Structures are given as structure tokens and as C-alpha cells.
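Asks: Sequence and computational prediction follow.
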Amino acid sequence: MLSNAATPLYVLWRRELGFSAGMLTVIFACYIVGLVAALAVAGVASDRIGRKPVVLPALGLAIVASVLFATASSVLVLVVARLLAGVAVGSVISAGMAAVTDVAGSQRRRLAALLASAAIVVGAGVGPLLAGILSESVPGPTVTVFLIEVALLVLAVLVVWRMPLPGPTGSRTGAWIRIPSVPRPQRGELLLGIAVFLPGLASTSYVLSLGPSLLADVLGTTSRIVSGATTFVTFAAATAVQFSVQRLRIRAILLMSAISVVAAMAVLVAAVYASSAMLLVVAAILAGTGHGLGQLGGVTLITSSISDDRLAEANAALNIGVYLPAGLLSVALGYLSDAVGLSTATTVFGATIVIAALLGATFAVAHRRTAN
């Protein structure tokens, strides 16, 4: 929830603190920086020392980030809050998803992948919806949602503390800080997961970073509830589609992800030039569908082929390969929109993501081990 709770509130902070769309995407990308930095350490550490020693400190950082968001009075505070949120979420993505697999057991790995992946997108969608509603209905529009977040994080600490998790499973040899990787025989699965998940994540990153600006500047909609709801439907679609396709073969899931992303970008560009909020919502739903399918396919490839002693590191490798380029694309889009306008920048972005999605689909067709 913390990862996207700030999304509908950036309009307020931009008004109060006076920063550009380019700076907005930099603030957004600081989350990616923190997330990637955490992934470079958390996956290996989790496999070596256990899940709890990684997840519990991450939840503590998330509490600190929530307090900073609630009291933010400068761009620097927002940057630090986003950075800490990224570190916290990066640690949970690698160690927390592996913990779900540990609890599920070896016979239910695919179910574990589904539940872990769905939990991420549910939280990612609920956070901005709650923030949008509370910011227009209660005092303290940029405060209340983060107070609720702190309470939920405290509850999460108690839950994780009591989880029946096994001890460390990985080797204690080798560097602790390194680029996460997987055994050579499984690198094809990792690369395929990145190739298909990346376009879906990048498309939803647009909704998160510049969606509110698009609603306000191009479509003339300033409601933070609409902004939060648009983000919510994005991730609601990502959640629903994961449960609806759980019995399909992985290759079919990956190809459906690519098709959804291509459709999302076509509708997004149409929404900008037609100044249609309804088309933007449709684009958000399609982007969320592509994101959910790509994430599920990538995580399932990892959990079904990687042993327990490298599982958290493999999750970290998948997410670094996806979040880092997606963050760079978001920053480039923000500054491009400052230079040439949001409509032109959106068109360039959409064409780039379509090409990436088609390349991912081609990889999925060519890769022989994705049929199951």
C-alpha cells in the first residue's frame, strides 16, 4: 500500500512546494532507486540469514517513510520518504515473496506465486484509492492515509513476527552485495520473465507517475478521488486477471500480457488526443491487466524453476531487471513532457512500450520451456 499511496497526493504537493513534472518523476524514481538498492542486498541476505531478519527491519523503514510523508514540508523530505519506501518494498518483494513460498511448501509453489503476486498488486491499488478518498473527505489531506498506513505496518510486524518460517537455506559464501542472479540453466526463464513483465510495469508506472498530471492538465479532471480510483482500477484489473488465468499455461499468460500492453498503449494515446477521461480509465485497466499477467508469469517462472536456497535472490533479480528500466523510462518521460508537452511525450512512450511488448511476445513464443 505504501508504494503507491502518495500517487493522488502529488498534485497537492506540487501546488504547495512548486515542482515540475520532471521533478515529480525524479521523486517517483527515487522509489525505484531505493527498491533496486534493497534488491541488491535483501535477496542474498534473506537466503543466508532467513526471511524475518530482512522483512522486519523493512517494515520499520516503511513506518519511518510513512511519518516523513505525513510531515513533508519540502521536496527533499519527499525524496527521502520515497527512497525509504523503495528500500522497504524492495526488501519485502524479495524476502517476503520467498516467505510466502516457504509457508506454502514445495507442493503448492504455483499457488504461492499467485498469492504473493496478487498481494502486491492489491496493496498497490488500495493505497492510492484510500489516499484519494481521505484527501478529499477528512482533515489533513496528506496526513491521514499515512497514519492509517503506520497502524497497518505495526500489525504487519506482529504477523511477520509469528510466521512459522524455516531457518536460512542459502550458502553463506560469496559477496553479500552483488547483482542478484540465478543458476545458468534458469537464466532463460529469468530473461523471459523480465522481457514480458517490464512493458506491463512500465505502462502502470505511467499511470502512477504522470496519470494525475494527465488528468489535471490534459483532461481537466482535478479530483484526487478520480486519480486514486484510476490507479485502483489499474491494480484491481491486475489482481482479478491473475486469479482468472491461474490454470492457463505460462506461455499463454505471457502472450496475453503482451497483447494487453499493446492495447493499453493504443488506447492511452487515443485518450490524450481525444481528451477523454473514460479512455484513460480503459487504458489503465488494460495496463493493469498486462502488468498483472506479466508479473504472474514472471514470478511463476521463477518459483517453479529455482530452488529454495536461491529463491529470494531470484525474485530480486527479476524485479531489478524490471523496475530499474521502468524507473528510467518514467524519468525520461517526465522531462520529455516538460520539453515537448505531455501529449507528444505520451505518444513516444506508447510507441516504445509497444515495441518492447512485441519483443517480449516474440521471446515467449521462441522460448521452449514456457508451455507448462
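Replies: Great, that's in hand.
Asks: contacts, neighbours, all on C-alpha from now
Replies: Will do.
Asks: how distant is stretch 276-286 from the center of its chain?
Replies: Counting by C-alpha atoms, centre = their mean, to the nearest Å, stretch 276-286 is centred 19 Å from the centre of its parent chain.
Asks: Show residues contacting it.
Replies: 204, 207, 215, 219, 221, 230-231, 233-235, 237-238, 260-261, 263-268, 270-272 (C-alpha atoms under 8 Å, 6 or more residues apart in numbering).
Asks: cutoff 6 Å now
Replies: Contacting residues not belonging to stretch 276-286 are listed as 234, 237, 260, 264, 267, 268, 271 [C-alpha atoms under 6 Å, 6 or more residues apart in numbering].
Asks: so who does residue 1 touch?
Replies: Contacts of residue 1 (C-alpha under 6 Å, 6+ apart): 123, 124, 127.
Asks: For residue 237, I want the exact helix or strand it lies within.
Replies: Residue 237 belongs to helix 224-244 when assigned by DSSP states H and E.
Asks: Could you identify the helix or strand that succeeds that helix?
Replies: Next helix or strand after helix 224-244 toward the C-terminus (DSSP H and E): helix 250-274.
Asks: From residue 31, how far off is residue 56?
Replies: Noted for residue 56: a distance of 19 Å to residue 31, by C-alpha to C-alpha, to the nearest Å.
Asks: dropping in the other structure now:
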Amino acid sequence: MNAKTRNTYDVCVIAVSLFVITLSANIQIPLYPKYAVEGGYGNGFIALVFSVYVMGLIPVLIVFGGISDRIGRKISIIIALLISLFSNALISVYGSVEILFLVRLLQGISVAIVLGASAACLSEYIDDVNRAANIHGILVSLGLGSGAIMTCFSMSLLNWRVPMSYYMISILNLICILMAMKINRDDVRGVGAMVRLPVITSKSWKFCCSIFLAWSLVGVVISIVPSLLGDLDFDDSAGIVVFLAVATGAFFQPLCRNRTSDWALRTGLCIAVIAYVLLVVGIYLSSIPIILLSAGLTGASGLGFVYVGGLRLVMDTESVLTSRAVSGYLIFGYLGLGLPCVGIGYLGDVVGVSQAIVLYGIVSVALVVCGYIVGLRTKASRNNLIA
């Protein structure tokens, strides 16, 4: 196998591994309302289970965000695949609420490891950083968005106690592990401390804050909205909502290809505001089409324009810092994904979900407007200094 063919093989294995791990991260979401009803829990429980995934992910991003710089990309990806396989085996065999918490924790750890390692790999193999960022973003969006709808589809075909999707993803994990063992290039290894803290550059701060806001809306939609649609007798909505709120971003990312990161950021935040307004209108009118449209625009914003715009910027760093820069960027995203939905979940049990979402929106829109004003003033100040 010549060098070009070998590089192509390595890129394909890395891409498929990233997709499979993110695919397995959301396969349980359609069963959350069922677990909540059986245990007598409310929206707070659903949001808490969802946030356990973030609780497993963020500490790994903070402490071991650049671990692939130390132990190598290949080993990091294999470890992530093994953890993902183990979590799928646990939920397939036991399938209890208690095990679900552990499974979500392990899935968060697995995703945290593979995100930084795969981003660094793709940026090293692919000379064009924009192309590498687009490929990474599309794979993450499609993976995170397709797991839930895969479970819904498998349950509609065969209503087994353990969904067929669990077994299918476990098989895919095994195949990826075997393929990853044959990855040839693994020459990015460092010396020194095992702990590699994330890096946040001066240019990436506004993108970090923006992904926090955009992904907070994604978290609200995929953790809270399915239960609302269940109240409207649309019980099989979880997979569709997750797909629209996450995977839709993959179809909008190519629009950023010849645009600047700043353009992608502004466009994404504007779409996020529109998506939120439609969400509130859809909830108050009990309109399923409007709610689904809101979910689609949420995906276009959070996992489309905002995500790939910032990812392109942080991947355009030195090779030895790429995985740490990506980890720093994603920490903000996953904090946004987890924290607001937990607060809204518990607040919704007290004052009602609709009122909680309205309060969330008021705060989020205010932050977006303030950030936009600060950005304009900063730009004006720089222009005055140049003049």
C-alpha cells in the first residue's frame, strides 16, 4: 500500500470512527420520557440524565483535552472506541435507569477524547484547514443527530425490549476498533506531563461565547421539547427533534465554505434568535410544524454556522496545539448544551416548561444583543485608532 493510499485509508477510518462514536452518544434519547414515566419523574429528570453526558465530557476536555498530543492520535481514538463499545454493552445488557447515568457518563468521556484527537488528525492529513473543519463538523452533526432517529426507526420495525440500534452500533464499534488498529501514521507524540489543558486564544473568545449560546438552544430543544410534543400526542417525536436540531447543521455547513468565520458567526446567531421565537410561538399555539421548523433552524445555527465557523478558526493553529484549542472551544459549547437545559428542566417542574423557556429566551437574546453591540463598538474603536 503506497503512502497516498495509506493516508486515504487513515482519514477514512478516523472519519468513520468519529461518526460512530457520536452516533452512539444519543441513541437513548427516545427512551428518556419512558424512563421518566416509569420512575415517576418529571422534566428535571430528563434534563439531568441528558446533562450527565456533559458532566462526563467537560472534565475530560479540561484535563485531558490534548491527551492525543501525548499518547498519539491512534491510541486515543482506539480508547474512545473501546469506551463507547463498553457503554453500549452496559445499556444493552442491563437497561435500567441507574445504568443509564453511568452509560451517559462514559459516552461523554468517549466523545471528549475523539473530538480533539480526530480534529487534530484531520488537520494534519488534510492541508486545507477549511476542508478539514467542514468534514469534522459534518461528521459530528450527522452522528449526534442520527443516533436518536436510528433508535426510533428500529423500534418502529421491531419493538424489542432492547432496541436493535444498540446492537447495530456495538457491531460498528467493533469494526472501527479493528480498522483503527491498522492506522499507520501516529507520529504526533509529545513528552512531559500527561495532563494537557485546553487552549483558548484571544481570537476565539467570541466564538466560544457564541457556541455557548447557540448550543444552549440545541440542548433545550433536544432535552425538553420531545416531552412537550408527547403531550400533543406526538409520542415518536424524540428522534425527529434530535435529528432536526443537530443533523440539520450538516446541510448548512457547506454554505460557510467560502465565507469568513465572522460571517458564519453573525448568520448563526441571527438564525438562533429566529429559531427561539418560533419555538415559543409553536409551544403557545401547540403547533407541531412550527416547533419542528424551530428545531431545524436550531440545528442550522448551533451545529451549522456557529459551530463550523469557530471550529475553522481554532483548527487553524499549530499542529501541537490543535487538539487543545478544539477542546477549549468545545468546553464552552458543551457547557451551553448542559447547564441551561438542567435549569429549565427543574424550573419547568415548578413554573411550567413554557414559562421557563420564555425566561431562558429573554436572557439569551439579551446576551446576543449585548455581544453584538460590544462587537460593533470594538470594531469602531479599532477603526478610529487606525484613522
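Replies: Here it is on my side, so go on. In this text the structure is predicted, and so the values were computed from the model without any measurement.
Asks: Between residue 56 and residue 31 of structure 1, which is the more surrounded one?
Replies: Taking neighbours as other C-alpha atoms under 10 Å, residue 56 of structure 1 and residue 31 compare with residue 31 leading, 27 against 20.
Asks: how near is the alignment partner in structure 2 of that one to residue 217 of structure 2?
Replies: Here residue 31 of structure 1 is matched to residue 53 in structure 2, going by TM-score structural alignment. Residue 53 of structure 2 sits 17 Å away from residue 217 of structure 2, going by C-alpha to C-alpha.
Asks: do the same with residue 288 of structure 2
Replies: With the distance defined as C-alpha to C-alpha, residue 288 of structure 2 ends up 18 Å from residue 217 of structure 2.
Asks: What residues sit buried inside the longest helix that structure 2 contains?
Replies: Across structure 2, the longest stretch assigned as helix under DSSP state H is helix 353-386. For helix 353-386 of structure 2, the neighbour count (16 or more other C-alpha atoms under 10 Å) marks 353, 354, 356, 357, 358, 360, 361, 364, 365, 368 as buried.
Asks: Measure how buried residue 93 of structure 2 is and give me the count.
Replies: Per other C-alpha under 10 Å, the neighbour tally for residue 93 of structure 2 reads 10.
Asks: I meant residue 104 of structure 1, not that one.
Replies: For residue 104 of structure 1, the count of nearby residues is 16 (other C-alpha under 10 Å).
Asks: Also residue 65 of structure 1?
Replies: Residue 65 of structure 1: 26 surrounding residues under other C-alpha under 10 Å.
Asks: if I look at it, how far off is residue 182 of structure 1?
Replies: Using C-alpha to C-alpha, residue 65 of structure 1 is found at 31 Å from residue 182 of structure 1.
Asks: Likewise for residue 303 of structure 1?
Replies: 12 Å.
Asks: Same check on residue 232 of structure 1?
Replies: Residue 232 of structure 1 sits 33 Å away from residue 182 of structure 1, going by C-alpha to C-alpha.
Asks: what about the two, which has more around it?
Replies: A count of neighbours by other C-alpha under 10 Å puts residue 232 above the other of residue 232 of structure 1 and residue 182, at 27 against 22.
Asks: Nearest the geometric middle of structure 2, what residue?
Replies: Nearest to the geometric centre of structure 2 sits residue 144, at 6.2 Å (C-alpha atoms, centre = their mean).
Asks: does it belong to a helix or a strand, and which?
Replies: Taking DSSP H and E as the criterion, residue 144 of structure 2 maps to helix 129-157.
Asks: helix or strand right after that helix?
Replies: helix 164-180.
Asks: Report how many residues lie close to whatever residue of structure 2 lines up with residue 229 of structure 1.
Replies: Alignment note (TM-score structural alignment): residue 229 of structure 1 maps to residue 240 of structure 2. Per other C-alpha under 10 Å, the neighbour tally for residue 240 of structure 2 reads 21.
Asks: What of the one 5 residues further on?
Replies: Around residue 245 of structure 2 there are 32 other residues, counting by other C-alpha under 10 Å.
Asks: ok, now residue 91 of structure 1?
Replies: So residue 91 of structure 1, with other C-alpha under 10 Å, has 33 neighbours.
Asks: Skipping adjacent residues, who's closest to the equivalent of it over in structure 2 in space?
Replies: For residue 91 of structure 1, the aligned position in structure 2 is occupied by residue 113, per TM-score structural alignment. Using C-alpha to C-alpha, 6 or more residues apart in numbering and skipping the chain neighbours, the partner closest in space to residue 113 of structure 2 is residue 80 (5.9 Å).
Asks: And residue 328 of structure 1? What does it align with in structure 2?
Replies: Counting by TM-score structural alignment, residue 328 of structure 1 lines up with residue 339 in structure 2.
Asks: same question, residue 284 of structure 1
Replies: Using TM-score structural alignment, residue 284 of structure 1 pairs with residue 295 in structure 2.
Asks: Can you tell me what residue 207 of structure 1 aligns to in structure 2?
Replies: Counting by TM-score structural alignment, the partner of residue 207 of structure 1 is residue 221.
Asks: Can you classify its match by secondary structure?
Replies: Counting by DSSP: H, G, I helix; E, B strand; the rest coil, the backbone at residue 221 of structure 2 sits in helix.
Asks: show me the contacts for it.
Replies: With contacts defined as C-alpha under 6 Å, 6+ apart, residue 221 of structure 2 has no neighbours.
Asks: try 8 Å
Replies: 241, 242, 245, 295 are the contacts of residue 221 of structure 2 under C-alpha under 8 Å, 6+ apart.
Asks: Mind giving me the packing neighbours of the helix or strand containing residue 91 of structure 1?
Replies: Assessed by DSSP H and E, residue 91 of structure 1 sits inside helix 75-91. With contacts taken as 3 or more C-alpha pairs under 8 Å, 6 or more residues apart in numbering; DSSP states H and E, helix 75-91 of structure 1 sits against helix 2-5, helix 21-49, helix 52-71.
Asks: roughly how far out does it sit from the chain middle?
Replies: Averaging C-alpha positions (C-alpha atoms, centre = their mean) puts helix 75-91 of structure 1 14 Å from its chain's average.
Asks: That helix against structure 2, how far on average?
Replies: Here helix 75-91 of structure 1, set against structure 2 after superposition, deviates by a mean of 0.6 Å using mean C-alpha distance after the TM-score superposition for structure 1.
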